[in-house]
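Asker: Just a sequence and a predicted model for now, questions to come.
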Amino acid sequence: MRRPKKYESGEATQYISRRAALRRLQLSLNDFRRLCILKGVYPREPKHRRRAQKGSSEIKILYHAKDIRFLLHESIVWTLRDYKIFAKKTGRDRAIKDFRNLKRRLALFPEIKLDHIVKERYPTFIDALKDLDDCLTLLFLFSTFPSLHLIPREQSALCRRLTIEFLHYVIASKSLRKVFISIKGYYFQAEIKGQKVTWIVPHYYPFKPQSRQDVDFKVMSIFVEFYTIMLGFVNFRLFHGLNLAYPPQFPSSVLQDNSETLQDESSFVSDRIAALNFELLRTDKLMEDEEDLDIDMELLEQDGDSKRIIKMKQEAQEVARLRTLFKGLKFFINREVPREPLIILIRSFGGKVSWDASVFAGATFDESDETITHQIVDRPTLSTQYISRDYIQPQWVFDCINQRQLLPTNKYFMGEKLPPHLSPFVDSKRETYIPPEEKALHDPSLIETHEQSDDDDNDSDGQADNQEEEEIEQQLLDAQLQRAYQQETAEYKKYGGPDGVNEDEEDSVDDDEEDDEEDEDDEEQLDDKTKRSLQEKQKMKVESGKVHKVNKRQLRKAEVDEHRLQARMVKPRHRNLFRKLIREKQTKEKEEWLLRKKRRNIDADAKEAKKTAKREAKKAAAEAAAKALKMA
């Protein structure tokens, strides 16, 4: 048997460079990139790059040779080759102005069909749900784009329709669990078939053109081409699981794309939001999702009372309450409030929502409706207000969902300073810095301590403000005490001072001496047991403790010595890993220290602002009182 030569076996044969892959597939770089995105083939990082590159030291883009062999048998390769032929022939027809032949060729345009690739990449429905996060985030982003050179309006309209269908499923199934407002957009998390799906809905801003160096829309549109087919499959399966008609039928006034709506960006967005406020047509009259929940609860009750089963029961009860959180409530959204996320949230938890019909389409009731329970406002004041409803800021809806209960509305009134908006996606038991508001949420006993610290700060502020008044009162008291002391000393000298002793006092002294002698005789008569018991009682007394001062320098030195010992015990092959762990620990500590410092600065600024506000209020009150006295 012949001995294999160098680089004929092992890692050198397992990898192939991109240039070699292009030669083998006979495709251009753009077509190869498109094929890899559609099939899910990505570059790989070898363990030993020099061996994989057959001794070459330059950095190349490498692929698994098995993946490239897998692409050789793909039918899309032939369609991509047909594109080349189509482009050459249509270009020739245009050059010679053979428009009859050009029209015939355009009718035979080669189309790529991606259905078999979706089934190949996701053999089961659960696999598709697991990979739904990136799909939804990208399609929600593209649904907000206007018509561009590389993004036609038809593609953004398709993304809009698919995302609206998915949101309608989330609303109908009441599967939403968490939500958070961030700089990037609105984070949503839904639980679908036991899988947690998280996506981002971007904030709506007028589109700002990007240069091609910043964003490559061509590559992103290839991903969108695949994800639209995938989400179409998923929506079809989800709707039929709830016995909903697919595709959903919307009123004739919304989602009717014509030349006017495609050109006007505001109407395009308004139609998308209006479509979310309509009920979908069902093929049955029963809510099967509620039946499934009852069956699950019965199955849990049949099992034992282990900790895991008890935790599952509690979680199921919390979810059942969360699904009907806003049931029976009617919300009216003012025109300055972003409507799309609030419609999704309110309708997902059983509430009804509307807005001003004269400004936006899709409203279901007017502002004058007396049955409205909450009006969502994002401005400091309103000219007309109704007594029968609460005027709240939008954050109240998000915080109620994250805490899974209806919170008091007094902290969210118009013009009120809002409490901190905490993220529900972080781990409550993490080792990093946790703000006091989040600690108070998980441990209600900490709310009192947090409030007490605030009260102490307010008390100290009040003491600082009233210091001058107290000093004046103290001076008056000192003067009164001085006079009383002088009177007492005068009377004491009058009736016999410290030098002179009266007869009554001499008699009392003799009596005291006699009592002392009697006590000494009694002590001599006591037994040994009583003496011991008295000595033990004298020993049983509480003494004031001494303050133990901690030497920080000594502690730091002990930590450094311990770290050096740990570093010495690490084996040489594990030293890089040890240094990496230490570096990560130091960065975490630094981040925590910075967050604590930032919080201290914020608290100090807030305290100073309170002080200045109180001083200004007192000053204004004093000026008003002085004016009143002058007028009187």
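Answerer: Nice, thanks for sending it over. Numbering: from 1, shown residues only.
Asker: hey, let's count contacts and neighbours off CA atoms from now on
Answerer: Will do.
Asker: can you map out the helices along the stretch 101-250 of the chain?
Answerer: 115-121, 125-130, 132-142, 153-173, 217-241 (DSSP state H, counting those that start in this stretch).
Asker: Pull out the buried residues from whatever helix or strand comes next after the last one.
Answerer: Next helix or strand after helix 217-241 toward the C-terminus (DSSP states H and E): helix 259-263. Residues 261-262 are the ones in helix 259-263 that count as buried (16 or more other CA atoms under 10 Å).
Asker: moving C-terminal of helix 259-263, what's the next helix or strand?
Answerer: helix 265-274.
Asker: now the helix or strand that that next one is followed by against helix 153-173, angle please.
Answerer: Using DSSP H and E, the helix or strand that follows helix 265-274 in sequence is helix 288-302. Angle, helix 288-302 to helix 153-173, by axes from the mean of the first three to the mean of the last three CA atoms, to 10 degrees: 50 degrees.
Asker: buried stuff in the following helix or strand past helix 288-302?
Answerer: Note on helix 288-302: by DSSP H and E, the next helix or strand toward the C-terminus is helix 307-323. Residues 313, 316, 319, 322-323 are the ones in helix 307-323 that count as buried (16+ other CA under 10 Å).
Asker: chain center to helix 307-323, what's the gap?
Answerer: Relative to the chain's own centre, helix 307-323 is displaced by 22 Å; criterion: CA atoms, centre = their mean, to the nearest Å.
Asker: following it, which helix or strand comes up?
Answerer: Using DSSP H and E, the helix or strand that follows helix 307-323 in sequence is strand 330-333.
Asker: Which secondary structure elements does that next one sit against?
Answerer: strand 352-355, strand 374-376 (3 or more CA pairs under 8 Å, 6 or more residues apart in numbering; DSSP states H and E).
Asker: Pipe those strands into TSV and attach distance to residue 603 and mean neighbour count per row.
Answerer: What follows is these, written out as TSV (distance: least, CA to CA, whole Å; neighbours: other CA atoms under 10 Å):
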stretch	distance to residue 603	mean neighbour count
strand 352-355	38	23
strand 374-376	29	22
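Asker: Between its first and last residues, what's the separation in stretch 14-29?
Answerer: End-to-end distance of stretch 14-29 (CA to CA, to the nearest Å): 22 Å.
Asker: isn't residue 316 right up against residue 295?
Answerer: No - the criterion here is CA atoms under 8 Å, and residue 316 misses it with residue 295 at 11.4 Å.
Asker: which residues in the protein form strands?
Answerer: Using DSSP state E, the strands found in the chain span residues 15-17, 62-64, 176-181, 185-192, 195-202, 330-333, 352-355, 374-376, 390-392.
Asker: could those strands go into CSV alongside distance to residue 627?
Answerer: Formatted as CSV, these follow (distance: least, CA to CA, whole Å):
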stretch, distance to residue 627
strand 15-17, 88
strand 62-64, 85
strand 176-181, 49
strand 185-192, 53
strand 195-202, 55
strand 330-333, 45
strand 352-355, 49
strand 374-376, 42
strand 390-392, 38
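Asker: So residue 563 versus residue 580, what's the distance?
Answerer: From residue 563 to residue 580 the distance is 14 Å (CA to CA).
Asker: Next up, a structure to set beside the first:
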Amino acid sequence: MLRSLLSGHRHSSNFKSVHPFSGVTPREPKIKFKGTHQTYCHVKDVAFLHHEPLVEIHRPIRVHERKIKKAEAKKNHERANRLQEKTPKPKIDRIIRQRYPRFVDALGELDDCLTMVHLFAALPASAEVEGQTITWLTRHSLQQVVSDDVDITTMLNFLQLYEPLLSFVNFRLYHSINLKYPPILDPHLEALAADICALSRYFGANAISYVVNSEVSQTESEQAETKQEESESGNETAELRLAQLQHQLPSNEPRAQMHLLEEVAG
């Protein structure tokens, strides 16, 4: 059974924001009894979203966004920028652990994650300097006006999920090769936008230190084994000498045997 999400709830935008995090996806019924402009979901999915804690978290976020719009409408840019910096962000660590209980599950959805993250990372930006429009991060002229068939809000909601997911995957992969995450890069190379070069240098330095540490630990273990073998051979020699001396003595001289034992022990 399907139900119109927009007509069934007053704060439907909160439910639409939770869709990417909870894994609940809208349905396409054969007969759209509320119209084609509505979003339809299963009744059980809507009931599940009612108990999702993220719904309560998104309500104060929307209140904060209305404050920002109000400040921008009043031309109070200083207050709008200050509110923009203090925008609360939901923590979705619990959601990631629930949706991806195994590392393989997270890797299976990494293709969409990388596509979305790199899409927003490579979006063209433009600025007007002395009457000239300058556009960068693109090789050809692109339209800066977003068309109506692109739902930027939904894409941003997915981006909020994919960025922490990518951080979790990178954390696991970095620690699998004994590296810290996030990596500590050379600030000079970062200032020159040579991120790949800085990352390669970071990998190389950590690989050298790892090899040196492994060689040092191997040398220490070999030295410890050599000392242990020497001590064991010394004990065997002392025991052999004691057995030879005891064999040479008559059995009726216990005092002489005790004297020899003291000499060997000394």
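Answerer: Structure's in. What do you need? It should be emphasised that the depicted structure is a prediction, and the values quoted were computed from it without experimental measurement.
Asker: Post the TM-score for the overlay when you can.
Answerer: In this superposition the chains share a TM-score of 0.59, using TM-score structural alignment, normalised by the length of the second structure; 199 aligned residues with a CA RMSD of 3.9 Å.
Asker: Nearest to residue 555 of the first structure among the buried residues of helix 307-323 of the first structure?
Answerer: residue 313 (47.9 Å; CA to CA).
Asker: In the second structure, what residue corresponds to that closest one?
Answerer: Matched to the second structure by TM-score structural alignment, residue 313 of the first structure sits unpaired.
Asker: Please tell me how far residue 313 of the first structure sits from residue 302 of the first structure.
Answerer: As judged by CA to CA, residue 313 of the first structure and residue 302 of the first structure stand 11 Å apart.
Asker: for residue 82 of the first structure, same thing?
Answerer: As defined by CA to CA, residue 82 of the first structure lies at a distance of 62 Å from residue 302 of the first structure.
Asker: Compare these two and say which is more crowded by neighbours.
Answerer: residue 82 (15 against 8; other CA atoms under 10 Å).
Asker: on that earlier part again, how about the helices and strands packed on strand 330-333 of the first structure in TSV, adding distance to residue 453 of the first structure?
Answerer: Rendered in TSV, the data for these read as follows (distance: least, CA to CA, whole Å):
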stretch	distance to residue 453 of the first structure
strand 352-355	40
strand 374-376	32
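Asker: Tell me which of those approaches residue 474 of the first structure most closely.
Answerer: When those are compared by CA to CA, strand 374-376 sits nearest residue 474 of the first structure, at 53.2 Å.
Asker: Tell me which other helices or strands that closest one touches.
Answerer: With contacts defined as 3+ CA pairs under 8 Å, 6+ apart, strand 374-376 of the first structure has these neighbours: strand 330-333, strand 390-392.
Asker: Out of those, which gets nearest to residue 95 of the first structure?
Answerer: Between these, strand 330-333 lies closest to residue 95 of the first structure; by CA to CA that is 58.2 Å.
Asker: ok, back up a step: need the helices and strands packed on strand 374-376 of the first structure in a markdown table (columns: distance to residue 173 of the first structure and mean neighbour count).
Answerer: Shown next, in a markdown table, are those (distance: least, CA to CA, whole Å; neighbours: other CA under 10 Å):
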| stretch | distance to residue 173 of the first structure | mean neighbour count |
| --- | --- | --- |
| strand 330-333 | 20 | 23 |
| strand 390-392 | 27 | 22 |
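Asker: In a markdown table: these, plus distance to residue 14 of the first structure.
Answerer: Below are those laid out as a markdown table (distance: least, CA to CA, whole Å):
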| stretch | distance to residue 14 of the first structure |
| --- | --- |
| strand 330-333 | 60 |
| strand 390-392 | 62 |
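Asker: Which one, of the ones you listed, ends up nearest to residue 555 of the first structure?
Answerer: Residue 555 of the first structure lies closest to strand 390-392 among those, at 51.9 Å (CA to CA).
Asker: Could you tell me where that closest one falls in the second structure?
Answerer: Using TM-score structural alignment, strand 390-392 of the first structure finds no match anywhere in the second structure.
Asker: Which elements pack onto that strand?
Answerer: Packing partners of strand 390-392 of the first structure (3+ CA pairs under 8 Å, 6+ apart): strand 374-376.
Asker: tell me, the strand it packs on lands on which residues of the second structure?
Answerer: Using TM-score structural alignment, strand 374-376 of the first structure pairs with nothing in the second structure.
Asker: what number of residues lie near residue 108 of the second structure?
Answerer: 11.
Asker: meant to ask about residue 245 of the second structure
Answerer: There are 13 residues near residue 245 of the second structure, going by other CA under 10 Å.
Asker: Repeat that for residue 191 of the first structure.
Answerer: 16.
Asker: hang on, it packs against residue 176?
Answerer: Yes - between residue 191 of the first structure and residue 176 there is a contact under CA under 8 Å: 6.5 Å.
Asker: Tell me the counterpart of residue 177 of the second structure in the first structure.
Answerer: Aligned against the first structure - with TM-score structural alignment as the criterion - residue 177 of the second structure pairs with residue 242.
Asker: just to revisit the earlier point, could you say which one of the helices and strands packed on strand 330-333 of the first structure comes nearest to residue 524 of the first structure?
Answerer: Comparing these under CA to CA, the one sitting nearest is strand 374-376, at 87.4 Å.
Asker: Translate residue 58 of the second structure into the numbering of the first structure.
Answerer: By TM-score structural alignment, residue 58 of the second structure lines up with residue 80.
Asker: any idea how far residue 120 of the first structure is from its match?
Answerer: Residue 80 of the first structure is 19 Å from residue 120 of the first structure, where distance means CA to CA.
Asker: One more: residue 624 of the first structure?
Answerer: Going from residue 624 of the first structure to residue 120 of the first structure by CA to CA gives 80 Å.
Asker: Equivalent analysis for residue 312 of the first structure, please.
Answerer: Distance from residue 312 of the first structure to residue 120 of the first structure, by CA to CA: 35 Å.
Asker: Equivalent analysis for residue 104 of the first structure, please.
Answerer: 34 Å.
Asker: Kindly report the same for residue 52 of the first structure.
Answerer: Residue 52 of the first structure is 29 Å from residue 120 of the first structure, by CA to CA.
Asker: who has more neighbours, the two?
Answerer: residue 52 (22 against 11).
Asker: Can you give me the neighbour number for the closest residue to the more buried one other than its chain neighbours?
Answerer: Spatial nearest neighbour of residue 52 of the first structure, excluding adjacent residues (CA to CA, 6 or more residues apart in numbering): residue 12 at 4.2 Å. Using other CA under 10 Å, residue 12 of the first structure has 20 other residues around it.
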